[in-house]
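> Test case, fold it:
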Amino acid sequence: MRPFLFLCLVMAVAGNSHHAQLSQAQKEKVQQYTMQCIKQTGVKPDVLAEAKKGHFSDDEALKKFALCFFQKAGIVDSNGKLNVEAALAKIPSSVNKADAMKLLEECKKKSGKDAADTAFEVFKCYSRGTKTHILV
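The predicted structure follows:
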């Protein structure tokens, strides 16, 4: 329900969740963007791992990571605002597009004190609202 990178970040695997698979090319992009954004933001691997599980800390580096990752994926603008159409275009075909659109439209309304905080709020919104998580 989000672009492949958005999906990577939001892959907290809940007990009653459904799962979708990324293509090999998408997995490679996720890995590339993840490594670049870790280096750029200095987010600690354990903080990122907890976020992938759905445990979000109020960590500035994590917020900057979310912005970096989503910008590289082309799903947020320089203000951290979500581009729903771009996000929908990147989701796997196995994900229900109508459900994704509804959730993305809701998450698009989220905002924060700056671009990184806004991107982080979008990330949390989608992660908490989705039933389909992407496996990388």
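> rest of the way, CA atoms for contacts and neighbours
Fine.
> For this protein, which segments are assigned as helices?
4-9, 24-41, 45-52, 60-73, 84-89, 97-107, 115-129 (DSSP state H).
> Of all the ones you listed, which one comes closest to Leu135?
helix 4-9 (7.3 Å; C-alpha to C-alpha).
> Show me what counts as buried in the closest one.
4-9 (16 or more other C-alpha atoms under 10 Å).
> and the helices of the chain as CSV, adding distance to Ser17?
Below are the helices of the chain laid out as CSV (distance: least, C-alpha to C-alpha, whole Å):
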stretch, distance to Ser17
helix 4-9, 13
helix 24-41, 20
helix 45-52, 14
helix 60-73, 22
helix 84-89, 19
helix 97-107, 14
helix 115-129, 11
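> Out of those, which one sits most buried?
Per-stretch averages of neighbours, counted by mean count of other C-alpha atoms under 10 Å, single out helix 4-9 among those, with a mean of 27.
> quick one: contacts of that helix?
Helix 4-9 is contacted from outside by 1, 22, 26-27, 29-30, 33, 51-52, 66, 69-70, 73, 87, 90-92, 123, 133-136, using C-alpha atoms under 8 Å, 6 or more residues apart in numbering.
> Could you rerun that using 6 Å?
30, 52, 90-91, 134 (C-alpha atoms under 6 Å, 6 or more residues apart in numbering).
> Also this sequence, please, to line up against the first:
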Amino acid sequence: MFGFGFLPLGAVLLCLGSAIALTPEEESSLKEALHPFVLECADEYGIPEEKFEEAKAKGSADDIDPCFISCFLKKAEFFDGDGKLDVEKTNAFVKAHLTSEHVIQFFEAVGGECAKVNDEEVTDGDKGCDRAKLLFDCIQELKSKIGD
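Prediction:
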């Protein structure tokens, strides 16, 4: 069940397990807080646990439906009702559940760099699927910059 509890945040925010080292306590806190949203959205979009395990193993969420990611982001309140990234709520969640300074700084960088996805033209209105993909791409780019 670890995949269901952890990968979606990682999928959206770049497969954190491979990008950023979390403590066992941080992983547990994330799983506890986010697991219900993952299950709801996985059920809604018919995504089996194996799909998350495959994505986690590959370190990529490319095969995960962006509409699932949007569903998850909305339920976790990382996206607002208009399908836009809510940087303040995301940062508040991060600070409430994570303690590693480098992880918090990474998420602050994501908020600063990737809030631009809110200004992008999308074809699905407030559904958020397009914007979830844009966010994923932005985080991927940021991870590459930080990793260099």
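> Most widely separated two among the contacts of helix 4-9 of structure 1?
Lys52 and Lys90 (18.8 Å).
> Quick one: map Gln36 of structure 1 onto structure 2.
For Gln36 of structure 1, the equivalent position in structure 2 is taken to be Glu40, counting by TM-score structural alignment.
> my bad, His18 of structure 1
His18 of structure 1 maps onto Ile20 in structure 2, by TM-score structural alignment.
> ok, how many other residues are close to that match?
Using other C-alpha atoms under 10 Å, Ile20 of structure 2 has 15 other residues around it.
> just Asn79 of structure 1 next, same as before
Asn79 of structure 1, neighbours per other C-alpha under 10 Å, totals 16.
> For it, what is the corresponding residue in structure 2?
Match for Asn79 of structure 1 (TM-score structural alignment): Asp82.
> any idea how far Ser70 of structure 2 is from its match?
11 Å (C-alpha to C-alpha, to the nearest Å).
> The closest residue to Asp130 of structure 2 other than its chain neighbours: how many residues sit nearby?
Leaving aside its sequence neighbours, Asp130 of structure 2 sits nearest to Val122 (C-alpha to C-alpha, 6 or more residues apart in numbering; 5.9 Å). For Val122 of structure 2, the neighbour count with other C-alpha under 10 Å is 15.
> hmm, back to that, what separates the match of Gln36 of structure 1 from Glu108 of structure 2, distance-wise?
Counting by C-alpha to C-alpha, the gap from Glu40 of structure 2 to Glu108 of structure 2 is 27 Å.
> likewise Ala19 of structure 2?
For Ala19 of structure 2, the distance to Glu108 of structure 2 - C-alpha to C-alpha - is 15 Å.
> what's the answer for Ile69 of structure 2, then?
Counting by C-alpha to C-alpha, the gap from Ile69 of structure 2 to Glu108 of structure 2 is 20 Å.
> Repeat that for Gln140 of structure 2.
15 Å.
> Over to Ala96 of structure 2?
Taking C-alpha to C-alpha, one finds Ala96 of structure 2 at 13 Å from Glu108 of structure 2.
> for Leu30 of structure 2, same thing?
17 Å.
> same check, this time on Lys89 of structure 2
11 Å.
> how long is stretch 63-82 of structure 1 from one end to the other?
Criterion C-alpha to C-alpha; first-to-last residue distance in stretch 63-82 of structure 1 is 15 Å.
> for stretch 13-20 of structure 1, same thing?
End to end - C-alpha to C-alpha - stretch 13-20 of structure 1 spans 11 Å.
> Stretch 88-103 of structure 1 too?
End to end - C-alpha to C-alpha - stretch 88-103 of structure 1 spans 11 Å.
> just stretch 65-82 of structure 2 next, same as before
19 Å.
> next one: stretch 88-96 of structure 1
End-to-end distance (C-alpha to C-alpha), stretch 88-96 of structure 1: 10 Å.
> Relative to the whole chain's centre, how far out is it?
13 Å (C-alpha atoms, centre = their mean, to the nearest Å).
> returning to that earlier point: of the buried residues of helix 4-9 of structure 1, which pair is most distant in space?
Phe4 and Leu9 (8.8 Å).
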